[in-house]
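Colleague: fold the following, please.
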Amino acid sequence: MLNVADTLHRWCAEQRPFALATVVGVAGSAPLPVGTSVAVDAEGTAVGSISGGCVEGAVYDLCRQVLEEGPAAQRAWFGYSDEDAFAIGLTCGGELDVHVQRIDPAAHPHLVTALTQVANGGTAAIAQIVDGPADLLGGLLTVDGDGHLSGTDLDADTSHTVTRHAQALLRAGHTAHGTLGGDTTCPEQLTVLVHVAATRPRLLIFGAVDFAAALAQTGRLLGYRVTVCDARPVFATAGRFPHAEEVVVDWPHRYLERTAVDARTAICVLTHDTKFDIPLLLLALTLPVGYVGAMGSRRTHNERIHLLNEAGMTAGQLSALHSPIGLDLGARSPEETAVSIAAEIIAHTNSASGLPLSQRTGPIHHRPLPQDAANHVGGSARVTIPAAETD
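Modeller: Below you'll find the predicted structure:
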């Protein structure tokens, strides 16, 4: 869908109905990825491509049919035919599963809002139900750049489940589909395609230490765009941090002042040196980021809190600080500590307890916490459990 976002934004602004054909599954050497769309309006104007030309005529006809005959969504499968290489299909040998539905902008005002954000270079996620019960098929849900539900066609239970899935993909910056529901939180089993317009979330690591090298590798594995920053040029080198996309030599607070952050950004302070930590945390704890954690022993933590209090930080601001950083996994090595920190970031981001699943009851994939139970820095509840103590 987002490959034609500019045109769809204009059509929505003009309240122009259109049919949207979207790739929801690929196999083999299909030329374009899941989420790619063709759109056709009532006048026959078409935009986009889903196959580089192989099946565009058949998809166009299907779009016209959906526009003319009614709102019911349709599915089509296109693949290579061994018997007739000139038959409608992908002569490259791939296979495409295509979902086609009619969209009337007047019935989906939240879609118009999301497309406006995307057209203006912003971040948003648009979830589309492409398989499931007839009354839900084709339903749309949108999540804004801060990860908040901005509109839905779905009932409350389904919205909760789909929103969580969309938020996770938005944080990762990936367009993907998945099967959801079929449990007590959402009785109906659904296939949902989430279209994401977003850069990758940022992981800012301050302190060019061995723990930072391990955390940079873990962060990259989780899909973060990793930056390592340290004021000491002898330590802050690209060779020491091959998994970081950026290694910056600067005082941490000065770099943070000039770099872009958002609600998906995670900040990890690993220096445990007050001359670096205090100016950095005084700034970080006032920013609308998703996570702020600081490494150190209990003694280091207590001294840090004392100095931040003296500098005027409020109890509410300090409550957003994860210190000592990480979950209690008994971590000792840099690699184990990186897993501990990453686990806390994941738990915090998803408003999860961090407890073993064997100690919890109810659904494994739970609903979001009520807003009044959430920490508003990053918009999710905070559970802090000590990690390995490091002086």
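Colleague: for the rest of this, base every contact and every neighbour count on C-alpha atoms.
Modeller: Noted.
Colleague: mind listing the helices for the stretch 51-200 of the chain?
Modeller: With DSSP state H, counting those that start in this stretch as the criterion, the stretch 51-200 of the chain has helices at 56-69, 109-119, 156-172.
Colleague: list the contacts of the shortest one.
Modeller: With contact meaning CA atoms under 8 Å, 6 or more residues apart in numbering, helix 109-119 is reached by 2, 5-6, 8-9, 12-13, 105, 123-126, 140-144, 150-152, 197.
Colleague: and what of stretch 57-71?
Modeller: The contact list for stretch 57-71, computed with CA under 8 Å, 6+ apart, reads 18-21, 38-42, 44, 46, 72-74, 88, 100-102.
Colleague: could you dump the helices of the stretch 51-200 of the chain into CSV with mean neighbour count and distance to residue 220 added?
Modeller: As requested, these are arranged in CSV below (neighbours: other CA atoms under 10 Å; distance: least, CA to CA, whole Å):
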stretch, mean neighbour count, distance to residue 220
helix 56-69, 18, 37
helix 109-119, 22, 25
helix 156-172, 21, 11
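Colleague: one more, please, to line up against the first structure:
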Amino acid sequence: MLNIADTLYRWCRDARPFALATVVQVSGSAPLPPGTSLAVDADGAVVGSISGGCVEGAVYDLCRQVLDESGAAVRTRFGYSDDDAFAVGLTCGGEIDVLVQRPGSEDQHHLAVALQHAAQDRPVAVAQVVDGPEDLLGRTLHVHADATTYAGTLGAEHRDQTVAAQARALLRAGHGGRVEVGGGVDTCPEAISVLVHVEAPHPRMLIFGAVDFAAALSQAGRFLGYRVTVCDARPVFATAARFPHADEVVVDWPHRYLAATDVDARTAICVLTHDAKFDIPLLRLALSLPVGYVGAMGSRRTHDDRLDRLRAEGVSQDQLAFLRSPIGLDLGAHTPQETAVSITAEIIAHAHQGSGLPLSRRTGRLHHPVASGALGLVETAVGTAQ
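Modeller: Sure, this is the predicted structure:
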């Protein structure tokens, strides 16, 4: 639902009736991931998409039905129709489960706060019941990164506390997830499945080396949704004018800046200096941190010399195996812009466990499950505390 947070916030703020359709499960190839939503208001206005057009008409009709008739939440599945390519179904061959609900006035009240946070790019997690007893389907609660309390209810205080704790943990990790709660005699006999939608701070891309390649990479990184920092110890090169697409330009020794800044499992570190006096202390530190990607630019000769120096500094073989050097995929790149595409392609492939091969040379499913360290979904089973 956070993909349409701006509009949903306005509808909730104005107490406008609407139906919300959310992808809650994906099997095989599907255009859009779980958590993606489409909404229809009482006037028939539509916002969002859940299938890139494949089943939008059928989902629209379901939304109108929930709005105008039953009001009860409906969960349904869409898949490919072999008999008629124009029938309701996914031509990509996958299946999606969709939950259609009409948020009540109480849900709208607390959702408005959560959606306002998301629309303003402030961290928030919204937990939505997507499977379980009919009277609980669609129920939501939300938590903020800077709050110890939660708003909304899933029907029982002990269940709310458990889900809120899980949602807060996913928010800290920076990705959404699926949480299974209850189902045990000693905990809670009513099992529910909760989809946690997360609006997290943008992942960071730290580019070290104020060179032409950094200018192109900062533009590509920002396009992909990273918060980009360019750092170099040379003030004559590290200027905002040279890197207009970077969110910040820092003049500092690279390893000193890295030691003082915040990183997480989604952070991409790109070392473009290929100068040992900068690279070695920086990479020694970077390879010891829990980040998502570390790459370094340089020739094969530079790479071999770099590995020898890092080993001499005590960097383990396991740490060295994490280093992407020379940086980037083999695209035949020459220009800084082409090299930026090569680097970002490797970051994407690494984050989503892609092969980097042309799709025409692969068999099997096209869409990989999204890795949990890169805006992905994880499944967690927990018992409900008494």
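Colleague: can you put the helices of the stretch 51-200 of structure 1 in a markdown table and add distance to residue 180 of structure 1?
Modeller: A markdown table is the format used below for the helices of the stretch 51-200 of structure 1 (distance: least, CA to CA, whole Å):
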| stretch | distance to residue 180 of structure 1 |
| --- | --- |
| helix 56-69 | 26 |
| helix 109-119 | 21 |
| helix 156-172 | 7 |
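Colleague: the contacts of helix 109-119 of structure 1, buried ones only, as a PyMOL selection?
Modeller: Filtering these down to the buried ones (16 or more other CA atoms under 10 Å) takes a single PyMOL command:
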select buried, resi 2+5+8+9+12+13+105+123+124+125+126+140+141+142+143+144+150+151+152+197
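Colleague: residue 10 of structure 2 should be in a strand, yeah?
Modeller: No - read with DSSP: H, G, I helix; E, B strand; the rest coil, residue 10 of structure 2 is helix and lies in no strand.
Colleague: ok, the spatially most distant residue from the centre of structure 2 to residue 117 of structure 2 distance?
Modeller: Residue farthest from the centre of structure 2, counting by CA atoms, centre = their mean, is residue 312 at 37.4 Å. As defined by CA to CA, to the nearest Å, residue 312 of structure 2 lies at a distance of 48 Å from residue 117 of structure 2.
Colleague: next one: residue 105 of structure 2
Modeller: Using CA to CA, residue 105 of structure 2 is found at 19 Å from residue 117 of structure 2.
Colleague: and if you look at residue 268 of structure 2?
Modeller: From residue 268 of structure 2 across to residue 117 of structure 2, the span is 26 Å (CA to CA).
Colleague: before we move on, what about residue 34 of structure 2?
Modeller: 20 Å.
Colleague: please apply the same query to residue 320 of structure 2.
Modeller: Note on residue 320 of structure 2: its distance to residue 117 of structure 2, by CA to CA, is 40 Å.
Colleague: and if you look at residue 214 of structure 2?
Modeller: 32 Å.
Colleague: go on, residue 336 of structure 2?
Modeller: Distance from residue 336 of structure 2 to residue 117 of structure 2, by CA to CA: 37 Å.
Colleague: what ranges do the strands span in the stretch 1-150 of structure 2?
Modeller: 18-27, 37-41, 46-48, 74-78, 95-101, 124-131, 140-144, 150-152 (DSSP state E, counting those that start in this stretch).
Colleague: with structure 1 superposed, average distance for the second one?
Modeller: Right, strand 37-41 of structure 2. When structure 1 is superposed, strand 37-41 of structure 2 averages 0.3 Å from its matched positions, counting by mean CA distance after the TM-score superposition for structure 1.
Colleague: same deal with the third one?
Modeller: Using mean CA distance after the TM-score superposition for structure 1, strand 46-48 of structure 2 ends up 0.3 Å from its aligned counterpart in structure 1, as a mean over the superposed pairs.
Colleague: just give me how far that strand sits from the chain centre.
Modeller: Distance, stretch centre to chain centre, for strand 46-48 of structure 2: 21 Å (CA atoms, centre = their mean, to the nearest Å).
Colleague: got the buried residues for that strand?
Modeller: 46, 48.
Colleague: likewise for the longest one?
Modeller: Across strand 18-27 of structure 2, burial judged by 16+ other CA under 10 Å covers 18, 19, 20, 21, 22, 23, 24, 25, 26.
Colleague: all set now, cheers.
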